[in-house]
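Chemist: my questions are about this predicted structure, shown below with the sequence.
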Amino acid sequence: MEKPTENAVIAINRLQEREKEQMLIMSICAALSRALNKKELESLVNGILKDNFQFDDFILASSDESKGDYFIFHSTDKYIDSKSYATNDGFFDDCINSPDVVSFDLSNSKHPEYIQNIYKKGSKNAFGIGLPYIKGNRNVLFLFFKNAKTFSRESNRILRGIVMQLSITLRNIMLTQQNESVLAELEIMKQNILGKKEKNIQKKQGFQGIIGTSDAMKDVYELIAQGASSNSTVLILGETGTGKELVASAIHNLSEVSNQKMIKVNCASIPENLIESELFGHEKGAFTGATEQRIGKFEQAENSTIFLDEIGELPLELQGKLLRVLQEKEIERVGGNKSIKVNARVIAATNKILEKEVYGERFRSDLYFRLNVYPIKLPALRDRKEDIPVLGHFFLEKHAAKMGRNLKRFSKKVLNSMMANPWPGNVRELENMVERSILFAKDEKIKEMIFPEIVMASSDTLVNEFYTKPLQEVEKEHILKVIKKCNGRISGPQGAAVLLGLPSTTLTSRMKKLGIKKEHFLD
C-alpha cells in the first residue's frame, strides 16, 4: 500500500504536467489566433504544431455544409490534388460524427485515393478529429504517423485543447480569402470601367490613338500605314512632345508582328556604362556586379519590334555596334565571344537634327544613313494649329473622366489663347496644361489657362542653325576628317575604314562616288 506522502507527490506531478499542457495549449492557441492566411498557417503547421505532435503528414479537410463533398484545404503533402471527395467516404464523416479522436488503419484499401498515397509514403496510422462547428463549413483535422505510438495520451489532450481555436483560425482564413477575392474583382471591374472610358474616348477620333485631322497629320498617317507593312528601319524625327512613341506603337500595331510585345529603350535614360549591357545583354562575370547572365533588349525583341527612343543620345562607341546589328543582324553579349543572330525590326526616334550631329562628329554618318531608310517627320503643334481644339477637348474629356470632374468645354477666351500659344513642348505640353487647368476649374467650363512665357526662335533661325549643307557634302567632309586623322591610311588596323566601321573596299567605293582623291587628304 502506497504511503500518503507518495500519493501527494504523484498528485502534485500530475497537476504540474496538466499545468504544462495548459500552458502549451494556450501558447499554440495564441499562435493560431494570429494566422490570417494560408502562408501563416503553413508556417505554424511546420513549426509549433509539428514540434509538439511529431506527425509525418498533416491535412485539414473542409466541406461546405450545403454540399455533399469536401476538399483538402491544407496539406503537408504537396502532391495531393485539389479535387473533391464524397463526405460519406467512411473517413471524413466518421470524424464529423464522432465526439472523440478517431484512429484509422491506413492499410484499408477503401480509404480515399489521397489517403492511399500517404500510406505509400510509409504512414501506417491516422488520427482524425472533427473541429467544432462554425456556420458555413464542417472541418476535420487529420494527423498521419509512421509510428502510432508517437501520438500519446498527452497529444490527444493537447489536440482537444486547440481544436476550437483551430476551427476559428480556419474560418478567419476563409473569410480573408473571400475578402481578397472580392477586392480583386472590384479592382478588375474598376480597371475595366476606366479602360472602357479611355477606349471610348479614343474610338471617337484619331488614328491608332493619335489625335489630329490636319493635312500634316494625314500625311503622317499615310506614312505610318505604308511603312507598317514592310520590315524596313524607321527613323521618326520631331521636336520633343510631338508623339514619336505613339507613332512607333502605331507602326508596330499595324505590322505583321503586332501580336508580339514591342520592346522600348530610352537611350537617354540609361547610364553610358550600362547601355551596351541593356541593348545586347551580358554573360555572367562579364564585369563587377554581373552575377548572372542577362538577355538584352535586342534578344527580347526577337521576331518583334525594338523602339530606340532618343537615338541621338547613343554614345559614339556604341553607334558602331548598333550599325553592325543593323547590317549583320547579329549581336554579341558583353563578356561573350559568340555571335547571336537576332531578327528584330528597328524603329528609332530623336528630337535632334541628326545632320547637325553628323557634321559635329557626334553621330556617325554611316549609322545615320542606315537608320534613315524610312524617315517620318512629325510636325510641331504650332505647324498644325487646326488640331489644337481637337486635342484640347480630347485631353479635357480624358482627364476629367479620370478625376471624376464634370468638365465639358473651354471658354472662347481660353481657346483663342491656346491657338495663339507657340507650344514649344508640343502635344505633351498641351496635355499637361489641360490637366493642370482641370484641377483649378470651378465649374463645367475651363475659363483660365496660364501659359509660361517662353521665347521661341523664329523658323528661319532654326533652319539656318540646324540645316546648312547637303548630306553628301556632310558625309564627304566627315570621311576626309577621319582619313586625315589616320594620316591618309585607308585600310589596315590604323586605317580610316576601321574607325568608320566599314570594309576598306566599301570605303574606297564611297570615296570614289563622293569624288574624294588623294590630293584632298595628302599634303
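Modeler: Now that the structure is in, tell me what you want to look at.
Chemist: please count neighbours and contacts with C-alpha atoms only from this point.
Modeler: OK.
Chemist: my guess is residue 445 contacts residue 412, does it?
Modeler: No. Here residue 445 does not reach residue 412: they are 10.1 Å apart, not a contact under Cα atoms under 8 Å.
Chemist: tell me which of the two has more neighbours.
Modeler: Remark: of residue 445 and residue 412, residue 445 carries more neighbours, 14 against 11, as counted by other Cα atoms under 10 Å.
Chemist: and that one, what is it in contact with?
Modeler: Contact analysis of residue 445 by Cα atoms under 8 Å, 6 or more residues apart in numbering lists 407, 408, 409, 410, 411.
Chemist: how near is it to residue 71?
Modeler: Distance of residue 445 to residue 71, computed by Cα to Cα, to the nearest Å: 59 Å.
Chemist: before we move on, what about residue 139?
Modeler: Distance of residue 139 to residue 71, computed by Cα to Cα: 10 Å.
Chemist: use this one as the comparison:
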Amino acid sequence: MNKLSDPNIDLITRLQEMQKEYLVISSITAAFAKVLDKKHFSSVLNQSFKNEFLFNEVIILTAQDNKQQIFYSSMITEEHDNNNSDSLDIYFGQCIQSPEPVVFYLKDFSERKVSIPYFTRGKKLGMHMAIGFFLPPVGDHKNVVFLFYKNFTEFNDRLERILRGISTQLSITVRNVSFSERLDVYESQISNPQKEIKNVKDEERSKEGFNGIIGNSEVIQQIYRQISQVAFSPSNVIIYGETGTGKELIAQAIHELSSSSHHAMIRINCASIPANLIESELFGHEKGSFTGATEQRKGKFEQANGGTVFLDEIGELPLILQGRLLRVLQEKEIERIGGNKTIKVNVRIIAATNRILEKEVAEGRFRSDLFYRLNVFPIHLPALRERKEDIPLLAHYFLEKHHLKTGKKINGFSRKVIHAMCENPWPGNIRELENMVERSILTAKDSIIKEMEFPKGIFPQNKDQEFQIQTLQQVEKEYILKVVEKCNGRISGKHGAAVLLGLPSTTLISKMQKLGIQKGHYFKENE
C-alpha cells in the first residue's frame, strides 16, 4: 500500500489542526456563554481562556458614549481602580481602529509619557508587552481586551484565529455581566415590599439591551447568540414569532452587526402593499410600463443593493411573486416591469412571519423551493409570556420612553403592578405591553403607577379550555398525517410528503412506523 503523498499529509495535518482550533473555540465560547456574574467571569477568564493564551495579566476596557472604564482587571487593585475617563485614551482608540491585534512594547513608554494606569501598572509588575484586541461591539458598547506578558512572545495566527472566533461571545458576556449587576440592584428593590419600585438611572436604563433589544432571560440570551452567529455571514434568515414580539428589531440588529451595515436596510411589509402594486414596489418599473407609470422607478431590491432587504410578513406574498423572489435569490438579478434589461443585485434577505411556513407549504400557499432558500438560519422569537422575567425591564424601558412626552414625571411602578404585569398573558406581546404602559402613564394619579387596568377578557375563565393538551408524539403524528394526506398518500418522490417535511423518505417512513402510522390512517378503504 502506497504511503500518502506529501500534499495529502499536509492537508490532513491542516484539517486536524483546524478541528482542534474549532474545538478550542467551541469550548471557550460555551464557557463564556454560561457566565452571568463577574466572579464566574473571572473564573472562566483565568482558566480555559488563560490556558490557551498563556498571558500573565489581563484587562478588559469598555466604553460607551466615549466614556471609558475598566470592566475587569487582574492586576489593578481597588486603590488603583479609579480609572473612569470621559474620553477614550489613545491606545484604546488605536485598538478600535485596527482590524488586527495591536502589539505594545511597554519598554517604549516612559512614566512621563505614559499616563495610562493599566500600562503604568503593567510595567511595575514586570510586564514587557501587551496585546490589544477590539472585540465586536454590542450595541453602542465598545470593548477592548489587553493581554499582558512578562516575556516577549509571538502572538501567532493560530492564537489570533481563536481570539477572533470567541470575540463575539466574549463581548456579549461583558455586556451580560454589566447588565446583570444593574439588574441585581433592581431586584433587591423588588424584594423589599415596604418600598415602591424605582427606576434604575435613566442614562443607564436607556442604554440597556443588545442592539436595542431589551431582555436578560435565558431564552432571549439564546436569541442574542443566534444573532451573533449569523450576523457576519451573508446567509438568509427567517424570523418566526407571534405579532408584537419584535421581529423587525431582530432584523435590524442582524443588519447592524453585519459587514454590510454601512449600506441600507430596506423594509417591506408584504401584507400592507396591494397585490397589484407589490411587484412594482419590489422590482421597480420603467416609464410608461403601465397606466400611471409617468417615470422610471427603482424597486426596493435596487435601493438595497449591497445591503439588506427585510421582508416582513413573507407568508402574505402572492404565489406569482414568490417565483420572482426565488429568481432574485438564485440568480441575484431582477428586471423592472416593462423593461428588458437584467439588473444585477447583491442583497441579503431577512424575512419574518407569524405563520408556520411548513404548514403553508404543505397546503400549497407557499413555494417549497422558496421556503428552503429562505430557511437557511431560522430564529424563533419567544412570546412575552415565555420570558416573564424580562417584563419589569421592558416596562421600565417603555416608561422612560413615554413619560417625557406626556409631561408627567413618573418614577416607577408599585410592586403590585409589577406582579400583575408578570402574571398577564400578553397576547399582543411587547407591542401590547408598551401600549399598556403608555396608557397607564396618562391615567396615573401619582408619581408611581399603582394601578394598571388590563383589557377585559384577557384572562380566560378556564385556562384548560384554551387548548387540548397533547403529547409531542401526538402533535407530530397528526401533523405528519395531514401532510401525507395532502400528498395523496405519496411518501417519496418529487411530490411526496418527505420533500415537504424536509426529510429523507427512509427517515420519514421509520418515523411513521415508530408513531404507529399505517396506510389505513391516510388511505380510504375504497382506494
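Modeler: Received, thanks. If you're wondering where the values come from, they're calculated on a predicted model, not measured in any experiment.
Chemist: map residue 246 of structure 2 onto structure 1.
Modeler: Aligned by TM-score structural alignment, residue 246 of structure 2 pairs with residue 243 of structure 1.
Chemist: let me fix that: residue 434 of structure 2
Modeler: Residue 434 of structure 2 maps onto residue 431 in structure 1, by TM-score structural alignment.
Chemist: repeat that for residue 371 of structure 2.
Modeler: Counting by TM-score structural alignment, residue 371 of structure 2 corresponds to residue 368 in structure 1.
Chemist: do you know how far that match is from residue 349 of structure 1?
Modeler: To residue 349 of structure 1, residue 368 of structure 1 is 12 Å away according to Cα to Cα.
Chemist: and those two? which has more neighbours close in?
Modeler: residue 349 (26 against 18).
Chemist: what helix or strand is residue 362 of structure 1 on?
Modeler: Assessed by DSSP states H and E, residue 362 of structure 1 sits outside every helix and strand.
Chemist: got a list of what the nearest residue to it once chain neighbours are set aside touches?
Modeler: Excluding its sequence neighbours, the residue lying closest to residue 362 of structure 1 (Cα to Cα, 6 or more residues apart in numbering) is residue 316, at 6.8 Å. Going by Cα under 8 Å, 6+ apart, residue 316 of structure 1 touches 362, 363, 364.
Chemist: please say which position in structure 2 residue 316 of structure 1 maps to.
Modeler: Taking TM-score structural alignment, the alignment pairs residue 316 of structure 1 with residue 319 from structure 2.
Chemist: cool, and residue 194 of structure 1?
Modeler: In structure 2, nothing lines up with residue 194 of structure 1, judged by TM-score structural alignment.
Chemist: residue 194 of structure 1 and residue 402 touch, don't they?
Modeler: Yes. In this structure, residue 194 of structure 1 is within contact of residue 402 by Cα under 8 Å, at 7.5 Å.
Chemist: so for those two, which sits in the more crowded spot?
Modeler: residue 194 (14 against 11).
Chemist: now do the contacts for that one.
Modeler: Residue 194 of structure 1 touches residue 402, counting by Cα under 8 Å, 6+ apart.
Chemist: hmm, try it at 10 Å
Modeler: By Cα atoms under 10 Å, 6 or more residues apart in numbering, the contact set of residue 194 of structure 1 is 188, 200, 401, 402.
Chemist: got any residues that touch both of residue 139 and residue 71 of structure 1?
Modeler: Common neighbours of residue 139 of structure 1 and residue 71 (Cα under 10 Å, 6+ apart) are 60, 61, 62, 63, 64.
Chemist: ok but the first one is inside a strand, no?
Modeler: I take that to be residue 60 of structure 1. Yes. Checked against DSSP: H, G, I helix; E, B strand; the rest coil, residue 60 of structure 1 lies within a strand.
Chemist: which SSE is residue 325 of structure 1 in?
Modeler: Assigned by DSSP H and E, residue 325 of structure 1 belongs to helix 316-328.
Chemist: an error on my part: the question was meant for residue 22 of structure 2.
Modeler: Per DSSP H and E, residue 22 of structure 2 falls inside helix 6-33.
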